[in-house]
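> here is a sequence together with a model predicted from it:
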Amino acid sequence: MTAFSVLMPFQPRRPEQVLPYAGLVHWTQAERLWQGQALLVEPCQGFAYAAGSGFRVPAGLGVTLMPLRHPFEAALQARSLAMTTGQPVTAGFGPGAKSLQESLLGAPYASPLTAAREYLTIVRGLLANEIVDIKGQYVSCHGSLPPFPAPPVEIGLGVLRPGMARLAGEIADVAITWLTPAVYLRDVVLPAMRTGAEAAGRALPRLTAMVPVALEHPGHEPADLALASNAAHLEGPHYIDMLRRAGVEVKGGDPAADARALVDGEAFLSGDTAQLLEKLEAYEAAGVDEVVLNLTGVYNLVGAQAAMADLKALLTALAQ
């Protein structure tokens, strides 16, 4: 059965802004609270603040960008968060855009797959209390974390295309997708994950899909909400390529038209409550283990109260 979780629909500027969403997860059937990479209040610190305020909820870091921290620091932060909250953590990682890689590392990864393999292998070894001795092409590590009991930390990998999906099948606990239509997950991502898992002789990892959604309201145009949610992604070559593979007719260079294509291709879901529930059922039918409700477009275009109201309405309907 597919679980449903909540994404923070903005980057918090003050840690107390996390509390209403942590409370929503605490008081509903939502599986966990997710936060994407943030450059204001860093996600681990926001979740720790929520725990100190009485909301100790399972956390998802998805996805944090590999160039920002060494894998030793990444493993330490993820385990520290699990110890602080007393709850399991899903720590997702991804290579980020080439421009970010070049800005922070001096040059982009010649092979993002190799970089991700090295990174996740180091994090996994450290979290397993192993002495890690890896000299990689992109990251190296010789060391270990002091052993200490902690709630489990799952290792996630950001996935858009088949190559990264196969790698997730080989080495990750969770594949984390963004803006991916259900049919693309069923026909492309999951088969590639199975191929990777079978080659490594391991069980198929979980699949978590971050799904942008908006409830229908008078005056709220779905394409406007889709653009408010994903304008930056519609400029990313890797997102454009994934969407085209998924049959979403994005052209690039015309944000309004591309936003309409997101709606038409059901990469962005909108409708009344019944219609949204039906569209979300397609993710369960596709084999998705966890759907993360992403109300970023509503938050950006209509405001915080509207986004929270839609989240509450959706979670209530999903619980029935």
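Alright, I've got the coordinates.

> C-alpha only now, for contacts and for neighbours.
OK.

> show the contacting residues for Ala165.
Contacts were defined as C-alpha atoms under 8 Å, 6 or more residues apart in numbering; by that measure Ala165 touches 159, 175, 189-190, 192-193, 196.

> which residue is the nearest non-sequential neighbour of it?
Leaving out its chain neighbours, the residue that sits closest to Ala165 by C-alpha to C-alpha, 6 or more residues apart in numbering is Met193, at 5.0 Å.

> in a helix, that neighbour, correct?
Yes - when DSSP: H, G, I helix; E, B strand; the rest coil is applied, Met193 is found to be in a helix.

> go ahead and confirm it touches Ala172.
No - with contacts defined as C-alpha atoms under 8 Å, Met193 does not count as touching Ala172, sitting 9.9 Å away.

> give the residues shared as contacts by these two.
Taking C-alpha under 8 Å, 6+ apart as the contact rule, Met193 and Ala172 both touch Pro205.

> between the contacts of Ala165, which sits nearest Leu314?
Closest to Leu314 out of the contacts of Ala165 is Ala175 (23.9 Å), distances taken as C-alpha to C-alpha.

> count of neighbours near the closest one?
Burial of Ala175, expressed as a neighbour count using other C-alpha atoms under 10 Å, amounts to 30.

> what strand or helix carries it?
Using DSSP states H and E, Ala175 maps to strand 174-178.

> contacts for that strand?
The contact list for strand 174-178 (C-alpha under 8 Å, 6+ apart) reads 62-63, 90, 92, 154-160, 165, 168-169, 205-211.

> want to compare, so here's the second one:
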Amino acid sequence: MRHSIVLPITAVRPEQAVPFANLVRWTRAARFWQGQSQVIDNHQLVSWLAGIGIRVPSGFGVNLTPLRSPYHAAMEARSTALTTGQQVLAAYGPGAVDYQRGILGQPYRSPLTAVREYVTTVRALVNGEFVESGGAYYPTTARMVPIRSADVRIGLGVLRPRMAELAGEIADDAVAWLCPPDHLRDVLVPAVRKGSAAAGREPVPVTAIVPCALARDGRDAEELAFATCGMHLQAPHYQDTLRQAGIRVTGERSDARKLIDAGLFPYGTARDVRDALRRFADAGVAEVVLNVVGVAATLGARAAAQDLEDILSEV
């Protein structure tokens, strides 16, 4: 199983990302991930890093489909591969219903159909194919200018079984978030494999973004877990996802203990976290992405970087 890192801060200056991108250069971390950014565009940040000589494999998980057309998404992903010379894994998801309404004017009537059209089109475009589709959401007739670049993989964010099955059918990777290892093992990974089998493909790899932190003097596990996941715990679609995994949350701080007890938020020594991450490997996960957003939010970027370095050294 590979280990990667996600940028744990909201960078308002690109220089702030340098220590974290350098961890991918200096350790065995496989990839530098970013979530959807509302400040500096995440593709532009990676290209800026490449411009100062930090060229590392990158992951985007997940970028939200309402913000860009499939053609624009394909251009951004391939442009990043060209500027870095490194593999790009770009994963997409529809976002919350309210978010869709705010950006598009109305939510997708069928998120599965919208995402199927979107990911299929992006994947075909980055593969150099001519696309002629008349979909309900993203009708496209286009082809990108043919040019060779580093590998571009197109992923799909998965929270529930039907989206996981779709990822296995049409995407290059399935990217999970806020999912305990037992639910991955018993529900989501089998759903991904079912979709791949139905499409006559080899099983699609599964990536899990895993919130975590190291236990140090003066730290509180629940505070760190809530600082990492608290915003998501208040969203109805994440509450439903966790409910399906057997974790009932209401968005209160007390929910943090439930995440820790379920193995969703590994906490302890670097060895403890290493052992907890092995449960994700046993569940069928090919890549875990270490998320120490809570450490950065409560203790600062330097503390977050130190946690990542110590965990990566142990694994």
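Great, that's in hand. Predicted model, so just to flag it, every value in this text is computed and none were measured.

> fetch the TM-score of the aligned pair.
Comparing the two superposed chains by TM-score structural alignment, normalised by the length of the second structure, the resulting TM-score equals 0.98, with 315 aligned residues with a C-alpha RMSD of 0.9 Å.

> what's near enough to touch the spatially most central residue of the first structure?
Nearest residue to the geometric centre of the first structure (C-alpha atoms, centre = their mean): Gly62, 3.7 Å. Under the criterion of C-alpha under 8 Å, 6+ apart, the contact partners of Gly62 of the first structure comprise 34-37, 90-93, 156, 158, 176.

> repeat that with 7 Å
With contact taken as C-alpha atoms under 7 Å, 6 or more residues apart in numbering, Gly62 of the first structure is in contact with 34-37, 91-93.

> whatever helix or strand it lives in to strand 174-178, inter-axis angle?
Following DSSP H and E, the helix or strand that holds Gly62 of the first structure is strand 59-65. With axes from the mean of the first three to the mean of the last three C-alpha atoms, to 10 degrees applied, the angle from strand 59-65 of the first structure to strand 174-178 works out at 70 degrees.

> which one (most neighbours) among the contacts of Ala165 of the first structure?
With neighbours defined as other C-alpha under 10 Å, the most crowded of the contacts of Ala165 of the first structure is Ala175; it has 30 neighbours.

> how close does that one sit to Pro58 of the first structure?
Distance of Ala175 of the first structure to Pro58 of the first structure, given as C-alpha to C-alpha, to the nearest Å: 17 Å.

> residue ranges of the strands in the stretch 151-300 of the second structure, please?
Taking DSSP state E, counting those that start in this stretch, the strands of the stretch 151-300 of the second structure run over residues 152-158, 173-177, 206-211, 213-214, 267-268, 287-291.

> whereabouts in the first structure does the second one align?
What that stands for is strand 173-177 of the second structure. The alignment of strand 173-177 of the second structure onto the first structure (TM-score structural alignment) spans residues 174-178.

> can you check the longest one too?
Following TM-score structural alignment, the partner segment of strand 152-158 of the second structure in the first structure covers residues 153-159.

> that stretch: how far from the chain's middle?
Average the C-alpha atoms of stretch 153-159 of the first structure, do the same for its chain, and the two points are 9 Å apart (C-alpha atoms, centre = their mean, to the nearest Å).

> what do you get for stretch 121-141 of the second structure?
With C-alpha atoms, centre = their mean, you get 23 Å for stretch 121-141 of the second structure.

> buried residues in that stretch?
Burial within stretch 121-141 of the second structure, assessed by neighbour count using 16 or more other C-alpha atoms under 10 Å, is assigned to 121-127, 129, 131, 137-138, 140.

> so which of those residues belong to helices?
Among these, the members falling in helices are 121-126 (criterion: DSSP state H).

> the helix or strand hosting Leu24 of the first structure vs strand 59-65, what angle?
Applying DSSP H and E as the criterion places Leu24 of the first structure in helix 19-27. Angle between the axes of helix 19-27 of the first structure and strand 59-65 is 130 degrees (criterion: the same axes, to 10 degrees).

> mean deviation of helix 19-27 of the first structure from the second structure?
After superposition onto the second structure, helix 19-27 of the first structure sits on average 0.8 Å from its aligned residues (mean C-alpha distance after the TM-score superposition for the first structure).

> in the first structure, which residues correspond to stretch 87-104 of the second structure?
Stretch 87-104 of the second structure lines up with residues 88-105 of the first structure when matched by TM-score structural alignment.

> so what touches the matching stretch?
With C-alpha under 7 Å, 6+ apart as the criterion, stretch 88-105 of the first structure contacts 58-67, 78, 82, 107-109, 112, 116, 151-158.

> report the buried members of these.
When burial is judged by neighbour count using 16+ other C-alpha under 10 Å, the buried members of the contacts of stretch 88-105 of the first structure are 58-67, 78, 82, 108-109, 112, 116, 151-158.

> Ala150 of the first structure and Thr84 touch, don't they?
No - with contact defined as C-alpha atoms under 7 Å, Ala150 of the first structure and Thr84 do not form a contacting pair (9.1 Å).

> where do the contact lists of the two overlap?
Both Ala150 of the first structure and Thr84 lack any common contacting residue under the criterion C-alpha under 7 Å, 6+ apart.

> onto which residues of the second structure does stretch 126-135 of the first structure map?
Aligned by TM-score structural alignment, stretch 126-135 of the first structure falls on residues 125-134 of the second structure.

> average gap between whichever strand or helix holds Ser103 of the first structure and the second structure?
Ser103 of the first structure belongs to helix 98-105 when assigned by DSSP H and E. When the second structure is superposed, helix 98-105 of the first structure averages 0.7 Å from its matched positions, counting by mean C-alpha distance after the TM-score superposition for the first structure.

> got the buried residues for that helix?
When burial is assessed from 16+ other C-alpha under 10 Å, helix 98-105 of the first structure yields the following buried residues: 98, 100-101.

> among those residues, which one sits closest to Gly253 of the first structure?
When the buried residues of helix 98-105 of the first structure are ranked by distance to Gly253 of the first structure (C-alpha to C-alpha), Lys98 comes first, at 19.1 Å.

> what distance do you get for the closest one to Ala304 of the first structure?
According to C-alpha to C-alpha, Lys98 of the first structure and Ala304 of the first structure sit 32 Å apart.
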